[in-house]
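Asker: How does the following fold in three dimensions:
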Amino acid sequence: MTDRSSDIDVRAITDDEFADWQRALDTGFLTPPDITPEILEARRRQFVPGRLLGAFDAGRCVATFRSFEQEVTAVGGTPVRADAITSVTVSATHRRRGLLTRMMTRDLAAAKERGDVVATLIAAEYPIYGRYGFGAATTVAEWTIDVPRTGLDPRWAGPEDGGRVDLVDGEDVRKLGPELHERLRRTQPGVVSRDELWWQLHTGAVRFHATWKEPFYAVYRSAAGEAEGLVTYECDDTWGDAKQPLNTATVRRLIATTPAAERALWRYLCSIDWIVKVKSGRRAPDDLLPHLLPDPRSAAITTLADWLWVRLLDVVEAFRARTYEGTGALVLDVVDRQGLAGGRYLLDASPQGASVEPTSRAADLTLDMGELASLWLGDASAVRLAALGRVREERAGAARVADGLLRTSRRPWCPDVF
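Answerer: Modelled structure (predicted):
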């Protein structure tokens, strides 16, 4: 077969090409291409000149790529500028022609030029993005709770701490949610920012798809009346043969800024009449959930997988932005096959702060950019990566020093998909 890759034009799309780009996007994600004019107009709100890329073969869009402004919370609570990557597809008719590489290379170069510190994405498939310097930086877990086995009192009527749980609607969520989320992301590494459109999409005010099922919303307020937690959930309609309700509540999102709020919202979900199972939705791998129940075994893990992937674009700023629980110094020799942020860096850190500078000193650890990203948010272990052959110790004991500096007491968590 003749290689026609050079005939394929990879470029930023124009507003007039947006509908064709959306058709290619839906095709890539196996979504029926039945977009109404109203939905197309709603999706057009995501169009930012220069941030939507397409590959065109004889005028037809055959690959898609989008990036947008984002912030991701570093260890310690500082928001870091991110180039969030999404909507990545290559049509099955045009794979293995370097189209993703061309789009990714262009986008990362533009992000570096803008001064973005990191790039982020949620990887649908594991093997794709490591070659571009991304590393899995957070893990996601999902539990299914067998409510009758929890040991909880089914007659529960509300929090025992003086707080309360109230049902609210989408309009209330658009008012309460943004401030709650901002409080969460000031304390939880890995959480990403949400703009106004995000809240509109997830409460049905703006719709990108023809079908929208209105969920239930509940908010926890402390005894002082302050909103400290919010859950969005939906329920099915399942009955047993003996006319017994066997319903499942599925959590779409649950955020809590205090342990009291987290406890109260899970307790509420397990107390709803007819609910015999609760699916937790995407949680941190060290979530409190199982041990909030009298019998933790009643919550079975159904998913445990990589989630947020990160690619460092500015090593110095990324490591200056985060905090450190230990004290020590490391020389990191970072290999970057894309040539964007590699080099040898001296990290000198303590709980009071860190200095990060290029250096010519002998390296303590040698690692690829993807492994560095996995360590940056505090989830990965340098000792474990060394055992896997993905980090090389140049000085004995350096991996343990890295773990003492970089690992965190609670694991990073990204509750969102984008």
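Asker: make it CA atoms for all contacts and neighbour counts henceforth
Answerer: Noted.
Asker: For Glu142, see how far away the nearest residue to Gly240 once chain neighbours are set aside is.
Answerer: Once flanking residues are discounted, Gly240 sits nearest to Leu246: 6.3 Å by Cα to Cα, 6 or more residues apart in numbering. Counting by Cα to Cα, to the nearest Å, the gap from Leu246 to Glu142 is 20 Å.
Asker: More neighbours: the two, which one.
Answerer: The neighbour comparison of Leu246 against Glu142 (other Cα atoms under 10 Å) goes to Glu142, with 20 against 14.
Asker: Can you list the helices and strands that the longest strand seen in the chain packs against?
Answerer: Assignment by DSSP state E gives strand 60-73 as the longest strand of the chain. Applying 3 or more Cα pairs under 8 Å, 6 or more residues apart in numbering; DSSP states H and E, one finds that strand 60-73 makes contact with helix 18-28, strand 52-57, strand 79-90, helix 99-114.
Asker: want to put them side by side, so please do this one too:
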Amino acid sequence: MNYRPLPEDRYDQFREYLNYAFNPESGPEVDDEDWDPAEQPGAMRGLFDGEDLLCVCRHYWFRTRVRGRWTEMPGLSAVASPPEHRRKGHVAAMLAESLAEYHDRGDFLTALWAFEHPFYAKYGWGLTTKYVSYECSPDVLDFARERVDDDAERAGEFRQVDADDHEELDAVLAADNEPYELALDRTEKWWRKRVFESWRKDPYAYAWERDGEIRGYLVYTVEKEGDGKQLAVRELAAVDDEAYRHCLRFLANHDSQVETVRIYGPERTDLFDRVRDPADVDCEVKPGPMVRLVDVPAAFEALDYGGADGDANVVRVSGEFTLAVTDPLAEWNDRTFRVAIDDGRATCDPADEIS
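Answerer: Below you'll find the predicted structure:
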């Protein structure tokens, strides 16, 4: 078997594999010419047996923030295999080859959104975070209208935004993500192709701005839900509490159009503290993305153990221990390591190479 970048003459096959894996209800003949795999972010890969394409995936070249530092973190996505090639170990082989590619690049961390967590857990990925899904009637959010200043200039205004506004939106997202580890640094292409466009249906996007500055935004779709409609917010970001409240006001103002509002966001439950009756809000905690170490020694040595350099109020850690690692896909990790930490910095070496 051979793992390699997907040639251009296999792009239609890539799309067919993805459609069968993630959208089989649409049938084999999908009129989706507007969605060109080559125009999407990332890099397509395939596992071949001769000229037979066994399975495919896509790598996204993300950057993420870990303990205050930005580092490369490839994202693994679009893992798909047609039914005639399944249960033969091909996907596991492609995962191993993907990790080897990341290792050769010098990456120590990778992430993915799993279709099934146990499947990836057996190959070394683990749950890294959770998120919440709120659902309520838009009327439940009408509290957000009450504190709007009568001064129209102070209240700001909403406007529809598009991909050309990505730099301003990115600044809002960065402020919203500040409390969270593993926040992603989005590229312009990601904003254009993955936020403002979608494989199945492009979303709406609106921002709240004041004095010419965007301070909050929402990205959402409207879906049929039973006998009614639901406004599903896939992304809501705000620079402060005031902007967040105005975004909730925007949702409340859809009370004549939709029966329910669904909001996806970080694992926090403060909306219960804002509404008049928290029983009017359903809140479900769901598993988020999974992460995996690509290179154990590189991961230990990349992190800081005790705070930023020069911070006199932080005690910097020292000590040592051994760590036995079993890795089903990466032979360079499948061994015992000695980790030594001195003044907040670590070295990690194979224990069998230390005399």
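Asker: can you state the direction angle for the longest strand of the first structure and helix 99-114?
Answerer: 40 degrees (axes from the mean of the first three to the mean of the last three Cα atoms, to 10 degrees).
Asker: The second structure: which residue goes with Tyr132 of the first structure?
Answerer: The alignment partner of Tyr132 of the first structure in the second structure, by TM-score structural alignment, is Tyr123.
Asker: host element of that match?
Answerer: Assigned by DSSP states H and E, Tyr123 of the second structure belongs to neither a helix nor a strand.
Asker: now do the one 10 residues further on
Answerer: Assigned by DSSP H and E, Ser133 of the second structure belongs to strand 130-136.
Asker: what's stretch 24-33 of the first structure in contact with?
Answerer: The set of residues external to stretch 24-33 of the first structure that reach it, using Cα atoms under 8 Å, 6 or more residues apart in numbering, is Arg23, Cys61, Val62, Ala63, Thr64, Ser87, Val88, Thr89, Val90, Ser91, Ala92.
Asker: do you know how far the fifth one is from Arg23 of the first structure?
Answerer: Distance from Thr64 of the first structure to Arg23 of the first structure, counting by Cα to Cα: 10 Å.
Asker: got it, and Pro285 of the first structure?
Answerer: For Pro285 of the first structure relative to Arg23 of the first structure (Cα to Cα), the value is 36 Å.
Asker: So which of Thr64 and Arg23 of the first structure has more stuff around it?
Answerer: Set Thr64 of the first structure next to Arg23 and count neighbours by other Cα under 10 Å: Thr64 wins out with 29 against 18.
Asker: Pick the most buried one from the helices and strands packed on strand 60-73 of the first structure.
Answerer: Here the criterion is mean neighbour count by mean count of other Cα atoms under 10 Å, and of these the winner is strand 52-57, at a mean of 24.
Asker: just how off-centre is that one within its chain?
Answerer: With Cα atoms, centre = their mean, to the nearest Å as the basis, strand 52-57 of the first structure stands 25 Å off its chain's centre.
Asker: go on, stretch 123-140 of the first structure?
Answerer: With Cα atoms, centre = their mean as the basis, stretch 123-140 of the first structure stands 11 Å off its chain's centre.
Asker: got the end-to-end distance for it?
Answerer: Termini of stretch 123-140 of the first structure sit 12 Å apart (Cα to Cα).
Asker: List the buried residues in it.
Answerer: Counting neighbours by 16 or more other Cα atoms under 10 Å, one finds that the buried residues in stretch 123-140 of the first structure are Ala123, Tyr129, Gly130, Tyr132, Gly133, Phe134, Gly135, Ala136, Ala137, Thr138, Thr139, Val140.
Asker: which residues make contact with the strand holding Ser133 of the second structure from outside it?
Answerer: 260-269, 280-289.
Asker: nearest spatial neighbour of the spatially most central residue of the second structure, skipping sequence neighbours?
Answerer: Centrality entry for the second structure: nearest residue to the mean C-alpha point is Pro289, 6.5 Å, by Cα atoms, centre = their mean. Distance criterion Cα to Cα, 6+ apart; nearest residue to Pro289 of the second structure, sequence neighbours excluded, is Trp113 at 4.6 Å.
Asker: Many thanks, we can stop here.
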